[in-house]
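Chemist: Model the following, please.
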Amino acid sequence: MKLVTWNVNGIRACVKKGFLDFFHEIDADIFCIQESKLQEGQIQLDLEGYHQFWNYAERKGYSGTAVFTKQKPLSVKYGIGEDFEELEGRAITLEFPEFYLLNVYTPNSKRDLSRLPYRIEWEKQLKMYIQALDEKKPVIYCGDLNVAHQEIDLKNARSNLGNSGFTMEERGEMTSLLEAGFIDSFRYLYPDRGDVYTWWSYMAKVRERNIGWRIDYFILSERLKDLLVDTEIHCNVLGSDHCPVMLEINM
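Modeler: Modelled structure (predicted):
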């Protein structure tokens, strides 16, 4: 089974930059996007053979997630649980016979960290939600998680320490989740591979010089690790400030 996650930073703009070419070429069984930045009816994607599920933010042109899947899911859920009001379209859960697929666009804590408290509350609620799913069947959790977990996951760790996406609080929440019985699939397979990133600033020459962050992930229930084939970061695919990440797993 092949799965892809990609923060497209506006699906309408990304379509104009080759999204559909990559989508058809990769031929994934499940394709997840984040930051769709639209409302219902603002785009019509002709994805023959795929079921489409969209979660729109109430605010226009902001956030949003979607999942395109060849196999019809048993159930679909939007948000991360009844106890956490989520108006930004940041999460979709699809239930399949053997696993849950959770596609997430994690809130950014903002440059001035003004949204860090909300972000941490989100993380805690999400962890409880994922653990509840994991009690029923294994979880494949993916998306733009807006955190570089370890120093190896960004180019300039020392100068970014304490900045949004690399605070001790955000990194600690990722550690807490992994310690609860989950693995970062890329780092599990490639523990020492550096200079591989999924997001680059739009500032001049930053992507060309590979000054990036690895903030897009496939996180798996630990009991799936023996089924893991590969996690591939498609650094050369353009169309967004993020690049796609692909997971292959023997489900």
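Chemist: rest of the way, CA atoms for contacts and neighbours
Modeler: Noted.
Chemist: separation between residue 2 and residue 93?
Modeler: As for residue 2, its distance to residue 93 is 17 Å (criterion: CA to CA, to the nearest Å).
Chemist: When those two are compared, which one has more neighbours?
Modeler: Neighbours per residue, other CA atoms under 10 Å: of residue 2 and residue 93, the larger number sits with residue 93, 24 against 18.
Chemist: Quick check: that one touching residue 103?
Modeler: Yes. Counting by CA atoms under 8 Å, residue 103 is a contact partner of residue 93 at 6.4 Å.
Chemist: residue ranges for the helices of the stretch 51-200 of the chain, please.
Modeler: Along the stretch 51-200 of the chain, the segments classed as helices by DSSP state H, counting those that start in this stretch run 116-134, 157-160, 168-179, 185-189.
Chemist: next up, for comparison:
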Amino acid sequence: MGDLTGTTALVTGASRGIGQAIAVRLAASGAMVLVHFGTDEDGATATVGEIERAGGTALAVRAELGVDDDVETLFAGVETGLAGRPLDILVNNAATAPAGPLGVTTRAQFDHLFAVNVRAPYFIAQRALPLLRDGGRIITISSVATRMANTTQTSFAMTKGAVETMSMTLANQVGVRGITVNAVAPGATRTATNGPAFEAPGLADLIAATTALNRLGEPDDVAEVVAFLASDAARWITGQVIDASGGLFLGPRF
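Modeler: Prediction:
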């Protein structure tokens, strides 16, 4: 994958799961990574430690998203970490989990979901633009929930549809600076956090049977796609949603 030596990257929600894998992968290509976390300081420390043990450079940055002054808190740490350098790559990964189907999600849950999954990445992107170099990258993690009718994830899917639209319109706005803006949509991805959920009898096999590549996703599968979009090889791709689900629910397999 493309060489990112000398670049800087901010990955939100990088203390575990897909975000952690993205941070580690970008660092492996040479980027100095700002590892954002909200409450999981131990996880962020583990991410930084893994990067440093592999010879990379990383710094943890704390900011709880979805609360007042979240972006200001985040970028106070980001600017300290950058120490005057520009930002090259922004990965909006942090998100909160689905609250439930219509009729179950409360107003408070709905508002929090949109505050973390939509408002935060929108204003993080806005705040990052003055720091982002020309030719930089903005990558937001979406979900295949936007192309499937999963009634247990109505409000969550709505938030991901919003950031996909944001990615397309922002790409059109900042393209004159050579900045690309894309979204990556994972499917069923097994992480250390959600792993137990896939242990329900028959569930993993059922998902694999409805996936073209016949298995659950892993965080590294998604991280590789993000690393590609962050590289110079993806310089002509912008305003797109890249499905990174292994072909989840493409249709029946006969």
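Chemist: Once they're superposed, tell me the TM-score.
Modeler: The TM-score (TM-score structural alignment, normalised by the length of the first structure) is 0.47; 182 aligned residues with a CA RMSD of 5.3 Å.
Chemist: related to what we said a few turns ago, so which of the helices of the stretch 51-200 of the first structure is the most surrounded?
Modeler: Most buried of the helices of the stretch 51-200 of the first structure, by mean neighbour count (mean count of other CA atoms under 10 Å): helix 185-189, with a mean of 18.
Chemist: so what does that one touch, helix or strand wise?
Modeler: Helices and strands touching helix 185-189 of the first structure, as assessed by 3 or more CA pairs under 8 Å, 6 or more residues apart in numbering; DSSP states H and E, comprise strand 216-221, strand 228-233.
Chemist: can we see that at 10 Å?
Modeler: Helices and strands touching helix 185-189 of the first structure, by 3 or more CA pairs under 10 Å, 6 or more residues apart in numbering; DSSP states H and E, are strand 216-221, strand 228-233, strand 245-249.
Chemist: Please name whichever of those strands is nearest to residue 14 of the first structure.
Modeler: Residue 14 of the first structure sits nearest to strand 245-249 of all those, at 15.7 Å, using CA to CA.
Chemist: Taking their axis directions, the closest one and strand 228-233 sit at what angle?
Modeler: Relative orientation of strand 245-249 of the first structure versus strand 228-233 (axes from the mean of the first three to the mean of the last three CA atoms, to 10 degrees): 170 degrees.
Chemist: follow-up on the earlier one: want to throw the helices and strands packed on helix 185-189 of the first structure into CSV with distance to residue 51 of the first structure?
Modeler: Below are those laid out as CSV (distance: least, CA to CA, whole Å):
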stretch, distance to residue 51 of the first structure
strand 216-221, 21
strand 228-233, 24
strand 245-249, 19
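Chemist: There's contact between residue 221 of the second structure and residue 19 in this structure, I believe.
Modeler: No. Residue 221 of the second structure lies out of contact with residue 19 (CA atoms under 10 Å); the separation is 11.8 Å.
Chemist: And the two? Which one has more around it.
Modeler: In terms of neighbours (other CA under 10 Å), residue 19 is the more surrounded of residue 221 of the second structure and residue 19; the figures are 28 against 17.
Chemist: Moving C-terminal from the one helix or strand that one maps to, which element do we reach first?
Modeler: Assigned by DSSP states H and E, residue 19 of the second structure belongs to helix 17-28. With elements assigned by DSSP H and E, the helix or strand that comes after helix 17-28 of the second structure is strand 32-37.
Chemist: what's downstream of that next one, the next helix or strand?
Modeler: Once the chain leaves strand 32-37 of the second structure, the next helix or strand it forms, by DSSP H and E, is helix 41-53.
Chemist: now the end-to-end length of stretch 188-199 of the first structure.
Modeler: First residue to last in stretch 188-199 of the first structure (CA to CA) measures 20 Å.
Chemist: Now residue 243 of the second structure: which helix or strand?
Modeler: Element membership for residue 243 of the second structure (DSSP H and E) is strand 241-244.
Chemist: Can you spell out which helices and strands pack onto that strand?
Modeler: Here strand 241-244 of the second structure touches strand 132-141, helix 154-174, strand 180-186, helix 219-230, going by 3+ CA pairs under 10 Å, 6+ apart.
Chemist: So which of those is nearest residue 25 of the second structure?
Modeler: Nearest to residue 25 of the second structure, of all those, is helix 219-230, at 6.3 Å by CA to CA.
Chemist: Please spell out which residues along the closest one are buried.
Modeler: Buried residues in helix 219-230 of the second structure, counting neighbours by 16 or more other CA atoms under 10 Å, are found at 219-227, 229-230.
Chemist: got the angle for it vs strand 180-186?
Modeler: Angle of helix 219-230 of the second structure versus strand 180-186, following the same axes, to 10 degrees, is 170 degrees.
Chemist: Can you name every helix or strand that helix 219-230 of the second structure contacts?
Modeler: Partner elements for helix 219-230 of the second structure (3+ CA pairs under 10 Å, 6+ apart): helix 17-28, strand 87-92, strand 132-141, strand 180-186, strand 241-244.
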